[in-house]
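[1] what follows is a protein structure lacking sequence information:
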């Protein structure tokens, strides 16, 4: 199990594989982002997207799926997230794309108010099958501390 103490600033990881389907793009859009270019091929063809594209929020959800799978496979003592600091949709995601993630740990610190928790910040970049970045975000993660009674370094 990986705990706060095991997180190294600068550590890089590559993980995930998510195949984007037309059915899922349309299903997500109907429920959460019902704009025409996410729902209808003809309407999408008349936009700057040129064809049906996934919602940016759907790209976030697909990324979360890959992130959680990676945490489970690597047995990380994750405790959720207090949020993200920035989010950018760089390129459209289309049905037929295959996504993957690269992450870099930017910083980490122990929580002063909750000594059993650590907080780490990572830059996540999502790439398509052509190694083109399609989304980036800076994520804050909460993680269990192995020894909550150990002194907090300042």
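    It's in. What you see is a predicted model, and the numbers here were worked out from it, not measured in a lab.
[2] please count neighbours and contacts with C-alpha atoms only from this point.
    Noted.
[3] list the buried ones in the longest helix along the chain?
    In the chain, with assignment by DSSP state H, the single longest helix is helix 56-73. Of the residues in helix 56-73, 56, 58-60, 62-63, 66-67, 70 count as buried by neighbour count, 16 or more other Cα atoms under 10 Å.
[4] kindly report the same for stretch 10-29.
    Buried residues in stretch 10-29 (16+ other Cα under 10 Å): 16-18, 20, 22, 25-26, 28-29.
[5] alright, now check it against this:
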């Protein structure tokens, strides 16, 4: 799928296992990292360059939650235009590498499971694995999420 326009709204029937999506990209700057951290994750290695040099990371890094929030923004605005919105029903997040000032992030998503609901025929459950990558194609986040996805009107359970 394209990386600039989210495209038409997707329904359960549009998301077979193996379908992939690539989002646009977003660049992280120092001010945004500090602003997010000040509001949501006020740890020294997110806020203070000198303190960050002495930390586990050896320099200032973005909060993993900032990376997650940016990934969500990318999915909603350019990657996964699910009809009715991206509605999570649980999942797992991993941060194998820190996100740093100046990194340019994009997400690559793949449908890894899809099951129509037997009890709620108007929807299904789709599992999407999303890798958030920096400009060097290094994985900075892996998110596997179960999403509630509406079925098209008149679709039958399979």
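    Nice, I can see it. The shown structure was predicted, so the numbers you read here are calculated from the model rather than taken from an experiment.
[6] check the offset of the helix or strand just after the longest helix of structure 1 from the chain's centre.
    Reading on from helix 56-73 of structure 1 to the C-terminus, the next helix or strand found by DSSP states H and E is strand 83-89. Relative to its parent chain, strand 83-89 of structure 1 has a centroid offset of 9 Å by Cα atoms, centre = their mean, to the nearest Å.
[7] out of the buried residues of stretch 10-29 of structure 1, which is nearest to residue 35 of structure 1?
    Distance to residue 35 of structure 1, by Cα to Cα, is smallest for residue 29 among the buried residues of stretch 10-29 of structure 1, at 7.1 Å.
[8] would you mind measuring from the closest one to residue 58 of structure 1?
    8 Å (Cα to Cα, to the nearest Å).
[9] what's the answer for residue 1 of structure 1, then?
    From residue 1 of structure 1 over to residue 58 of structure 1 (counting by Cα to Cα), the distance is 30 Å.
[10] ok, residue 131 of structure 1 next?
    In terms of Cα to Cα, residue 131 of structure 1 sits 19 Å off from residue 58 of structure 1.
[11] which parts of structure 1 are strands?
    Counting by DSSP state E, structure 1 has strands at residues 12-19, 83-89, 98-110, 117-127, 133-144.
[12] could you dump these to JSON lines with distance to residue 51 of structure 1?
    Formatted as JSON lines, those follow (distance: least, Cα to Cα, whole Å):
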{"stretch": "strand 12-19", "distance to residue 51 of structure 1": "17"}
{"stretch": "strand 83-89", "distance to residue 51 of structure 1": "17"}
{"stretch": "strand 98-110", "distance to residue 51 of structure 1": "17"}
{"stretch": "strand 117-127", "distance to residue 51 of structure 1": "19"}
{"stretch": "strand 133-144", "distance to residue 51 of structure 1": "16"}
